[in-house]
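# Got a sequence here, can you model it:
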Amino acid sequence: MRASLVAALFTAHVRLSRIPVSAAFSGASSPDPPRSSSAADSYVSRSTANPDASAPFYSGSDDRRARLDAALSDIGLEASVITDSPEFRGSAALRMYTSFILPKSEGALASAQAPQRASVIANSIAFMVREHRSHQEEWLCNHDRSLEEVRSLEGPAHPLTIILDNVRSAHNVGNILRAAEAGRLEKVYLCGMTPAPPNKKVLKTALGAAEYVNYEQMGSTLELVRNLKERGVVVWGVETTSKSRPLWKVVMPKPVALIFGNELVGVDTEVLKLCDGIVSVPTYGLKNSLNVATCASVLIWEALRQWEVEPENGTEGN
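Purely as a prediction, here's the structure:
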């Protein structure tokens, strides 16, 4: 029995290695010769070109292949790009394609038989193809800088402080922290009930940026505003009011603190009364305001744009 078990394991190993059993027993041990360019150019996936008829759930594979190929064609991607190209050999896209045609469990088979499943899988494969190709293009800057690269950038943090006055959504807070890190801002204050790290939802949308942001939790926005003004910081509220000045018509002072309020009630009116000025982002539809995280990003990059063009702006926006 032990001998038969060893033989079975050896045969399985040989199959996985894709070495003919006869060659293995004959003592052939030399490595395969290097693949020629012509061989690479003519590469065809074995599992998809000639699926093993003895594989579990092989029945219906031709129909699943036809459905998936048609779904891929509908979104502008030919299956041969994945199955015949060495570029996608061993790729996630090819594995997903193969798994749909030859599912490995009863559950996967039942899922593959669902009417819309081929379309869902086709879109997932198309995304994987785009992702794969984007990684091959050196001119795309779609990766984060290293800490060394960030430290090598000249200049201190931009003199812009963000104050969140009782912002409710942890997702919004995370997005704003991410924007603050990307803009290299001086500080972010999280006031009142505003969620803060290590809140999981905050960290999820911050995408790793929170640990690189200088932030602080404060109980009272009013006390914070008074303190900042005593230190010479110009404080603006960002709110839609009859007293607001359109963002496009103001000049961002240095240093400046911008206050963003709760998603439902906005910035506390008592806080607005203490502000040196109030600005708003003009809207042109039914809604009179933007999502608070979107609005914060607009204000941050407008400030950076102005300071990039004219580094020595005054405080004409007061």
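# C-alpha only now, for contacts and for neighbours.
Noted.
# What sits closest to Ser111 if chain neighbours are left out?
Leaving out its chain neighbours, the residue that sits closest to Ser111 by Cα to Cα, 6 or more residues apart in numbering is Arg117, at 6.9 Å.
# these two touch, right, Ile278 and Lys249?
No. At 11.9 Å, Ile278 does not count as touching Lys249 under the criterion of Cα atoms under 8 Å.
# And the two? Which one has more around it.
In this view Ile278 and Lys249 are compared by other Cα atoms under 10 Å, and Ile278 has more residues nearby, 24 against 10.
# contacting residues for the most centrally placed residue in the chain?
For the chain, Leu207 is the residue whose C-alpha lies nearest the centre (Cα atoms, centre = their mean; 7.8 Å). Going by Cα atoms under 8 Å, 6 or more residues apart in numbering, Leu207 touches 174, 178.
# repeat that with 10 Å
174-175, 177-178 (Cα atoms under 10 Å, 6 or more residues apart in numbering).
# Let's compare: structure for the following, please.
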Amino acid sequence: MMQQSIIFGSRAVIEAIKAGTDIEKVFLLKEAQNDLSKELFELIKKEKISFQYVPSQKFNKYQDKNHQGVYAKVALVKTIAIEELCESLNLETNPTLLLLDQITDVRNFGAIARTAVCTDVKGIIILDKGSAPINADAIKTSAGALFNIPVCKVNHLKDAIYHLQGSGFQVVAATEKTDEMIYNIDLNKPTAIIMGSEERGINPSTLKICDYKAKLPMYGEIASLNVSVACGAFLYETVRQKTL
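Predicted coordinates for the structure are as follows:
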């Protein structure tokens, strides 16, 4: 069974957040109100960290811990900076990267990571806020793939795109808002593919700065594919082109 790292106590959680630790979620006992817990709550709101008020029974199994009515689950996968990722890559090998714009479903995220590893994607870039947590469910759905691929968290996807373009990558957006098919884009070069959420797609302002927009052919009455399935189709097109 996969174990999660847990931090107990308001001060410990506050310091972990300030140190940049990837926090999956903070659990709070509503009755535990003091100056320290108020400081923690303000920090949680400021950093947009997921939190939940829970009944005292949730803390029963942690009676031997000095929890002070607070505990936090720490993300299981360590992330790296996008600068570190780019510096580690050899552009002559035509690496593929994947950017995810507000994909919040944990299972979709896990499935995408699994396909990414199978198609030799060199890194996944996600938003620091508003993305699916890298938790036990995501890792399970990925069949452990999230332990085998670098994951970067960025504050703004547009800044990440500019950095990638400046580093020698072409950026291809997967979107229905184009007539261009993915099969017509040359993917046998350093390429970053962006997938958007099923509800909103890719942010319009992000689309404007991409080098190419591309879509998959669609038939029948269904308007769109599940994002993990669409992502798989895009990634395997990169494999097809590289192995011709």
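# what about whatever residue of structure 2 lines up with the residue nearest to the centre of structure 1, distance to Ala16 of structure 2?
In structure 2, Leu207 of structure 1 lines up with Ala143, judged by TM-score structural alignment. Per Cα to Cα, to the nearest Å, Ala143 of structure 2 is found 28 Å from Ala16 of structure 2.
# now swap in Gln102 of structure 2 and tell me
Relative to Ala16 of structure 2, and taking Cα to Cα, Gln102 of structure 2 is found at 24 Å.
# repeat for Val117 of structure 2
Applying Cα to Cα to Val117 of structure 2 and Ala16 of structure 2 gives a distance of 30 Å.
# try Gly201 of structure 2
33 Å.
# Ala116 of structure 2 now?
Taken as Cα to Cα, the span from Ala116 of structure 2 to Ala16 of structure 2 is 30 Å.
# for Met218 of structure 2, same thing?
46 Å.
# Neighbour count for those two, which is higher?
With neighbours defined as other Cα under 10 Å, Met218 of structure 2 and Ala16 compare such that Ala16 has more, 16 against 11.
# other SSEs contacting the lengthiest helix in structure 2?
The helix that spans the most residues within structure 2, counting by DSSP state H, is helix 227-242. Contacts defined by 3 or more Cα pairs under 10 Å, 6 or more residues apart in numbering; DSSP states H and E place helix 227-242 of structure 2 against strand 96-101, helix 106-118, strand 170-174, strand 191-196.
# with structure 1 superposed, average distance for the second one?
In this overlay with structure 1, the average offset of helix 106-118 of structure 2 from its partner residues is 0.7 Å by mean Cα distance after the TM-score superposition for structure 1.
# what residues are up against Arg64 of structure 1?
70, 100-102, 109, 112-113, 117-118.
# related to what we said a few turns ago, who wins on neighbours among the contacts of Leu207 of structure 1?
Leu177 (32 neighbours).
# quick one: that one and Leu68 of structure 1, what's the gap?
Counting by Cα to Cα - Leu177 of structure 1 and Leu68 of structure 1 are separated by 41 Å.
# Now the equivalent of Asn175 of structure 1 over in structure 2: closest residue in space, sequence neighbours ignored.
Using TM-score structural alignment, the partner of Asn175 of structure 1 in structure 2 is Ala111. Nearest non-adjacent residue to Ala111 of structure 2, counting by Cα to Cα, 6+ apart: Ser142, 5.2 Å away.
# correct me, but the one you found touches Val117?
Yes. Between Ser142 of structure 2 and Val117 there is a contact under Cα atoms under 10 Å: 9.3 Å.
# Of the two, which one has the most company?
Comparing Ser142 of structure 2 with Val117 by other Cα under 10 Å, the one with more neighbours is Ser142, at 23 against 19.
# quick one: the more buried one from Thr115 of structure 2, how far?
Counting by Cα to Cα, the gap from Ser142 of structure 2 to Thr115 of structure 2 is 8 Å.
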